[in-house]
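Asker: can't give you the sequence, but here's the structure:
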């Protein structure tokens, strides 16, 4: 995995990204996320063994087939997947490349217009001027104009090819991001996305001394629901809870499936009072609907959740905040379920 992603940011990053795509294009390598990861790592020079392998294959004139690309990825990236940071950086590169392509398209269009004007002028002068010297100049102008037109056509073809590559990369990156960062059942962010987002939000909160709260939810008596009604209904309940959370996760609040029947919200710039008010609204919304078995119409009754809320503290390390929110959720369960417990309440209980 690439360690210094600053190499791929800003104007120098755009040039490196263009170089990567051009190299892949010369070898007729599809711009899939895995292939892009291989060649980005090679250009960055952070995996010498990978670079030596690629250079050796190039010297031998070997083709980079799908099988070869897959083999390289398995050998050198077997224990890694595209990280969130790499995904976001790749998307930035793709956007910057897209902007570059747009600018080149504009420049190409201007060159084409200029060439057309010169060509028209050359044609007029060639038909009505007697001066031999002036005719020589005009003939030279006509030749130059034709060269400009030819060059412009080649430039347009190159730009169009690069634009297609950028679009393919953007599409592939989005597909991988959805797969890597989303829970398949509920459509919410998965635990990996939750952990990475929380880390970044904690850094932001520490940097600007802003509020940050994490809410952890657990569905009450979920095991009993599965045992009594089956996992199909259990999945229905999970999707229902996810829909409620999604409806209440406004702005930059992240809703995630924390694990099993646990869910979580990351709420930047939100104090405990606001977080507790949102938790209460979610709790009421969950209880407001009586779920039923789709196949028979049997009503399964009221669904409730136990909720824990933790506020970011300056001394918190990675994982502390989520662990404290989960401890609050467990306290809510032990206290009778269908309730909300904050870390401030736990602190008061411990001090008593």
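Answerer: Now that the structure is in, tell me what you want to look at. The model shown is predicted, which means the values in this text are computed figures rather than measured ones.

Asker: rest of the way, CA atoms for contacts and neighbours
Answerer: OK.

Asker: where exactly do the helices run in the chain?
Answerer: For the chain, the helices defined by DSSP state H cover 10-26, 33-44, 48-59, 66-76, 84-128, 132-181, 191-208, 222-229, 231-248, 272-287, 320-334, 343-351.

Asker: Tell me how far residue 305 lies from residue 243.
Answerer: The gap separating residue 305 from residue 243 is 14 Å, by Cα to Cα, to the nearest Å.

Asker: higher neighbour count, the two?
Answerer: Between residue 305 and residue 243, residue 305 has the larger neighbour count (other Cα atoms under 10 Å), namely 29 against 17.

Asker: For the more buried one, give its distance to residue 280.
Answerer: Distance, residue 305 to residue 280, using Cα to Cα: 10 Å.

Asker: on that earlier part again, residue 257: which of the helices of the chain is closest?
Answerer: Proximity to residue 257 (Cα to Cα) singles out helix 191-208 among these, at 6.4 Å.

Asker: this is the comparison structure:
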């Protein structure tokens, strides 16, 4: 008897919930609309989740135009920026190659023109005059002028492409950044994680790396009691604490809702455990105050799951193991971290 994996089961549930909400709002199941709701129920984009969650809680009618706008802003634009940037890089290579070829032709024409001038001078000195030679010399000068003009035009194109590349790079950075907390978003995190896993699997880089999943304890109660604006301020504060605690090579990302990840390249499991304890303490001792009013909301705590990547296991397996460790940390009472030990396939609480 075979059993369905939790990941497949989760996505079947997500698809089912998506179809249900399409019926609820009487929406057409076109790809863009389906995609936005699927991302919402899968909790894969905090910006989409927040926009739709607020609308649903307020009982606001959600129409297809709003969904298309969300698709354009948070799904399509990041993909287009990546695609266009690659296209600009390829085009810039073509221009560079063309400029190199034109430079070579210009050099050869200059040499050829000088040879013609020297021959013409010798012939005139010896009393010989050849009309055809003068014609060839004039044609050569015209070709040199045309090539020079083309070279200037290519240089203009190159400058325009450089400007576009800078603008597209900014757009790509924005597509990799969470709109609220300004840390990396889930898309960027997953790309970095896949790259690290592939490098270690292929032995391109054999340095160990670890992953943390971090969840804010009792965050839903705060959101329900004080509203999303206060909840957003808390998320920004926690993101700042996480960023201030890590090293330069590490990456903090908002994974979804009130959940964050930290990717730790060149880090052993014991080092990641030490950092997890430091993060727990850093959050616990920080008093949470509203920016606008200065009202104190007390102290927050976090639960953390920690795991080290094992060669060949794949990025999805690492996330699953870390998620199990996080779940155990919350089950064990929150405000602590738990570690997934792959050597014995167990998850154990470690405290903070």
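Answerer: Good, I have the coordinates. Given the structure is predicted, the values throughout are model-derived calculations rather than measurements.

Asker: hmm, back to that, with respect to residue 293 of structure 1, which of the helices of structure 1 lies nearest?
Answerer: Nearest to residue 293 of structure 1, of those and by Cα to Cα, is helix 231-248 at 6.5 Å.

Asker: Which positions in the closest one come out as buried?
Answerer: With burial defined by 16 or more other Cα atoms under 10 Å, the residues of helix 231-248 of structure 1 counted as buried are 233-234, 236-243, 245-246, 248.

Asker: go on, stretch 12-29 of structure 1?
Answerer: Buried, per 16+ other Cα under 10 Å, within stretch 12-29 of structure 1: 13-18, 20-21, 24, 29.

Asker: Just send the buried residues of helix 231-248 of structure 1 back as CSV, with distance to residue 290 of structure 1 too.
Answerer: Output for the buried residues of helix 231-248 of structure 1, formatted as CSV (distance: Cα to Cα, whole Å):
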residue, distance to residue 290 of structure 1
233, 13
234, 14
236, 12
237, 11
238, 14
239, 14
240, 11
241, 12
242, 16
243, 15
245, 17
246, 19
248, 19
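
Asker: Looking at the helices of structure 1, which is nearest to residue 266 of structure 1?
Answerer: If we rank the helices of structure 1 by Cα to Cα, the stretch that ends up nearest is helix 191-208, at 6.8 Å.

Asker: dump the residue contacts of the counterpart of residue 300 of structure 2 in structure 1.
Answerer: Aligning on TM-score structural alignment places residue 300 of structure 2 opposite residue 303 in structure 1. By Cα atoms under 8 Å, 6 or more residues apart in numbering, residue 303 of structure 1 lies in contact with 219-220, 286-287, 289-291.

Asker: again, 6 Å this time
Answerer: The contact partners of residue 303 of structure 1, by Cα atoms under 6 Å, 6 or more residues apart in numbering, come to residue 287.

Asker: Over to residue 229 of structure 2?
Answerer: No residues are in contact with residue 229 of structure 2 under the rule Cα under 6 Å, 6+ apart.

Asker: And it, what's its match in structure 1?
Answerer: In structure 1, residue 229 of structure 2 lines up with residue 232, judged by TM-score structural alignment.

Asker: I'd like to know how far its match sits from residue 298 of structure 1.
Answerer: From residue 232 of structure 1 to residue 298 of structure 1 the distance is 14 Å (Cα to Cα).

Asker: now swap in residue 152 of structure 1 and tell me
Answerer: Using Cα to Cα, we find residue 152 of structure 1 at a distance of 70 Å from residue 298 of structure 1.

Asker: Comparing the two, which shows the higher neighbour count?
Answerer: Per other Cα under 10 Å, whichever of residue 152 of structure 1 and residue 298 has more neighbours is residue 152, with 19 against 11.

Asker: Trace that one over to structure 2, please.
Answerer: Per TM-score structural alignment, residue 152 of structure 1 is aligned with residue 148.
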